[in-house]
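Asker: Predicted model, plus sequence, below.
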Amino acid sequence: MTTTTPAADRGAFLRNTALYVARIIREALPAAHTMTVNTSDQTLHEVRDQAGNVLWFAPASGAHALDEHLEEIEGLLGRAIPLGGLTAAGWERTPEGTMFRTVQLPPPARHARAYVRHAGLVADVHADLHPAEHASFTLDGPDGPMREARDRVRAAIVNSGYDLPHGALTVACHGTGNPGSSGDLAIAAAILAAAGHINPRALKRTLLISELGLDGQLRDPRVDLRYADICGGYRRLIVAVPAAPADAAYPLIRGGSVHAAIDLRQALDVLAQPLT
């Protein structure tokens, strides 16, 4: 059993907080490069681009997209600063007076999103790969860490001949429930897309529903696929090889196509093909 020290847990919390704050800011301000924080009252003071131009300043700059996220950002800062603050998270810092500190936002993450749909489940898989000195891989679902799925996916990727991406890899499943093993293929595809093995755009309008064996083989997750396209708009479904031909076994995607794959590599080959 792997154990961690309080110092390591604190460092991981601070790094993850830093990455998440940067992601929130960049969603509203894609050109954001630095932020200035008032460390006395633990509030966001200013955001600038790489050239030093002010993109946002406090008090709120009016009807700005970032304003609606201020409460969340400052709540995170309020929890992080007393634990060692921004420098403990590895952020570069330059002093600006006694209270104000300017930190450079971490480099943008590479992001990919995959989709799992079947009876009783609507789930999206988000994979974010951030530059980091040490490799890490966390996988969380609506109910907390998905350790068994993480181990299956990790082994399937490596045994299929791919390298796990170097950096801080965070994968999260959001939706109506925990996808369990039916989300393995979507998780692996999102990771490999974030790592650059396939174009993240290849995952759009595609459903990925399969368990993964440790050897990378696709397995039937034994879920009801009749409602896979319940949300509509999907053009492609990739599943494990069934006993009958794919289209006969799974007549599920109206106006689209169904593909049965043997293993992870074959599934990625299908994803590389343009949608018809």
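Answerer: Happy to help now that I have it.

Asker: only C-alpha atoms for contact and neighbour calcs from this point on.
Answerer: Noted.

Asker: mind checking how far residue 168 is from residue 191?
Answerer: 11 Å (CA to CA, to the nearest Å).

Asker: So for those two, which sits in the more crowded spot?
Answerer: Neighbour count, other CA atoms under 10 Å: between residue 168 and residue 191, residue 191 has more, with 32 against 21.

Asker: measure that one to residue 139 for me?
Answerer: Taken as CA to CA, the span from residue 191 to residue 139 is 11 Å.

Asker: The structure to be compared is supplied as follows:
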Amino acid sequence: MADTLNTDVVTAALSRATARSARAAEVARLTFLTDTVAYAARLIRDALPTAAAITVDTTNRELHEIRDAQGETLWHAPTSGPTHRFNDSLVDDVDDLIREAVPFGGLAAAGWKTSAKGFPFRDVQLPEPPPATRHARAYVRHEDAVLDVHANLAPADQPSLTVRDRFGKTMREAGDRVRAAIINAGYDLPGGEVTVDLFGAGEPGSVADLAIACAILSAAGHVDRAALKRTVLLGELGLDGRVRVTDQTRDGVRFADLCGYKRVIVASTAATTCPLIPGGHVHGVLDLRQAIDRLAQPITD
């Protein structure tokens, strides 16, 4: 860039503006190449989910090879035929992206490393795939409500928690109680977008809090989702994570038995006074962490 110390004001201003534009162009080029690789990775993984790296022929501006994380070849341009899972249509789509990207230059700065094959081949690491949406289901059963609690955890830039009743209306108080209980029980609120929907019949009331929290933590990986399948969870959550008995708890245990469930988890203060479940168990827990620990244990007949 020209020396601006001994130039007039206009020339100096233009010099600085040109330097800013050059920096902006470099950032834009890097962003373009990064986005191009991310787009190509999505197209490739539709057919080859384990793809981790590619080799690009920068002279012919086309894809040359696809490899997995262990370096095993998944697709090779000279040898993979038209019947390969990564078919000609997908190859053409990726080649179109490469043809647009290569002329912009700046490949080395964007991580397109010179391949061991030598010029004109470049090795490009594909970005890590985003985590898939995870799902868990818990159950609330009592005489006033027969509800399935569905928790979905999806990738998102900012964490959020939304709890909705069977009509799609946001249950703000339940969401606030559950959020505080999860945190105060010593768990991190899952990163990403957490959406909890209640499906079924009846009004859940606060007795659904425990099921909502356990479904969220199961979706986040703290307990096996299969552990929830034969279990009914009944209890209001305090902000400190304690499980509280409600007016619906005892009747809920009886109703869960009628529905065929073999394990019911309730507040410890209610467990001894709840009806027995023939061939099953009613477990009392003090708090949310104890409930998660109990879910991790197998159901005994």
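Answerer: Looks like it came in fine. Nothing here was measured: the structure is a model prediction, and the numbers come from that model.

Asker: who touches both of residue 191 and residue 139 of the first structure?
Answerer: residue 171 (CA atoms under 8 Å, 6 or more residues apart in numbering).

Asker: burial of residue 16 of the second structure, as a residue count?
Answerer: Look at residue 16 of the second structure: counted by other CA under 10 Å, it has 14 neighbours.

Asker: Under the alignment, what does it map to in the first structure?
Answerer: Structural alignment (TM-score structural alignment) places residue 16 of the second structure against a gap in the first structure.

Asker: what does residue 243 of the second structure give?
Answerer: Matched by TM-score structural alignment, residue 243 of the second structure corresponds to residue 218 in the first structure.

Asker: Let me see the contact set for its match.
Answerer: Applying CA under 8 Å, 6+ apart, the residues near residue 218 of the first structure are 185, 210-212, 239-241, 261-264.

Asker: repeat that for 10 Å
Answerer: When contacts are counted by CA atoms under 10 Å, 6 or more residues apart in numbering, residue 218 of the first structure touches 156, 184-185, 209-212, 239-241, 260-267.

Asker: In the first structure, which helix is the longest?
Answerer: Under DSSP state H, the helix in the first structure containing the largest number of residues is helix 6-28.

Asker: who are the neighbours of that helix, in terms of helices and strands?
Answerer: Using 3 or more CA pairs under 10 Å, 6 or more residues apart in numbering; DSSP states H and E, the elements in contact with helix 6-28 of the first structure are strand 32-38, helix 70-80, strand 168-175.

Asker: what's the first one in contact with?
Answerer: By CA under 10 Å, 6+ apart, the surrounding residues in contact with strand 32-38 of the first structure are 22-23, 25-26, 43-57, 74, 77, 86, 92-96, 98-108.

Asker: hey, what's in contact with both of residue 168 and residue 191 of the first structure?
Answerer: Shared contacts of residue 168 of the first structure and residue 191, defined by CA under 10 Å, 6+ apart, comprise 128-129.

Asker: For the second structure, just list every one of the strands.
Answerer: Under the criterion DSSP state E, strands of the second structure are mapped to 51-57, 62-68, 73-76, 113-114, 121-125, 134-142, 145-154, 160-164, 193-202, 231-233, 236-237, 243-244, 263-267, 281-285.

Asker: quick one: the second one to chain centroid distance?
Answerer: This points to strand 62-68 of the second structure. Centre-to-centre, strand 62-68 of the second structure and its host chain are 28 Å apart (CA atoms, centre = their mean, to the nearest Å).

Asker: other SSEs contacting that strand?
Answerer: Using 3+ CA pairs under 10 Å, 6+ apart, the elements in contact with strand 62-68 of the second structure are strand 51-57, strand 73-76, helix 88-101, strand 121-125.

Asker: could those go into a markdown table alongside distance to residue 255 of the second structure and mean neighbour count?
Answerer: Listed next are those as a markdown table, based on distance: least, CA to CA, whole Å; neighbours: other CA atoms under 10 Å:
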| stretch | distance to residue 255 of the second structure | mean neighbour count |
| --- | --- | --- |
| strand 51-57 | 50 | 23 |
| strand 73-76 | 54 | 18 |
| helix 88-101 | 54 | 16 |
| strand 121-125 | 55 | 21 |
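
Asker: Can you check which of the ones you listed gets nearest to residue 296 of the second structure?
Answerer: Distance to residue 296 of the second structure, taken as CA to CA, is lowest for strand 51-57 among those, at 34.1 Å.

Asker: and that closest one, which stretch of the first structure?
Answerer: Counting by TM-score structural alignment, strand 51-57 of the second structure pairs with no residue of the first structure.

Asker: Repeat that for stretch 114-125 of the second structure.
Answerer: Going by TM-score structural alignment, stretch 114-125 of the second structure lines up with nothing in the first structure.

Asker: Ends of that stretch, what's the gap?
Answerer: From its first residue to its last, stretch 114-125 of the second structure covers 12 Å (CA to CA).

Asker: So the counterpart of residue 196 of the second structure in the first structure versus residue 232 of the first structure, what's the distance?
Answerer: When the first structure is aligned by TM-score structural alignment, residue 196 of the second structure is paired with residue 171. The gap separating residue 171 of the first structure from residue 232 of the first structure is 25 Å, by CA to CA.

Asker: mind putting the helices and strands packed on helix 6-28 of the first structure in a markdown table, distance to residue 113 of the first structure included?
Answerer: Formatted as a markdown table, those follow (distance: least, CA to CA, whole Å):
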| stretch | distance to residue 113 of the first structure |
| --- | --- |
| strand 32-38 | 23 |
| helix 70-80 | 23 |
| strand 168-175 | 10 |
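
Asker: Could you point out which of those sits nearest residue 9 of the first structure?
Answerer: Nearest of those to residue 9 of the first structure, taken as CA to CA: helix 70-80 at 12.5 Å.

Asker: what's the counterpart of residue 174 of the second structure in the first structure?
Answerer: Residue 174 of the second structure maps onto residue 149 in the first structure, by TM-score structural alignment.

Asker: got it, and residue 291 of the second structure?
Answerer: Structural alignment (TM-score structural alignment) places residue 291 of the second structure against residue 267 in the first structure.

Asker: Over to residue 256 of the second structure?
Answerer: If you follow residue 256 of the second structure across to the first structure using TM-score structural alignment, you land on residue 228.

Asker: And for residue 155 of the second structure?
Answerer: Using TM-score structural alignment, the equivalent of residue 155 of the second structure in the first structure is residue 131.

Asker: Next one: its match from residue 170 of the first structure, what distance?
Answerer: Going from residue 131 of the first structure to residue 170 of the first structure by CA to CA gives 11 Å.

Asker: out of the two, which sits in the busier spot?
Answerer: Counted by other CA under 10 Å, residue 131 of the first structure and residue 170 do not tie: residue 170 has more neighbours, with 19 against 16.
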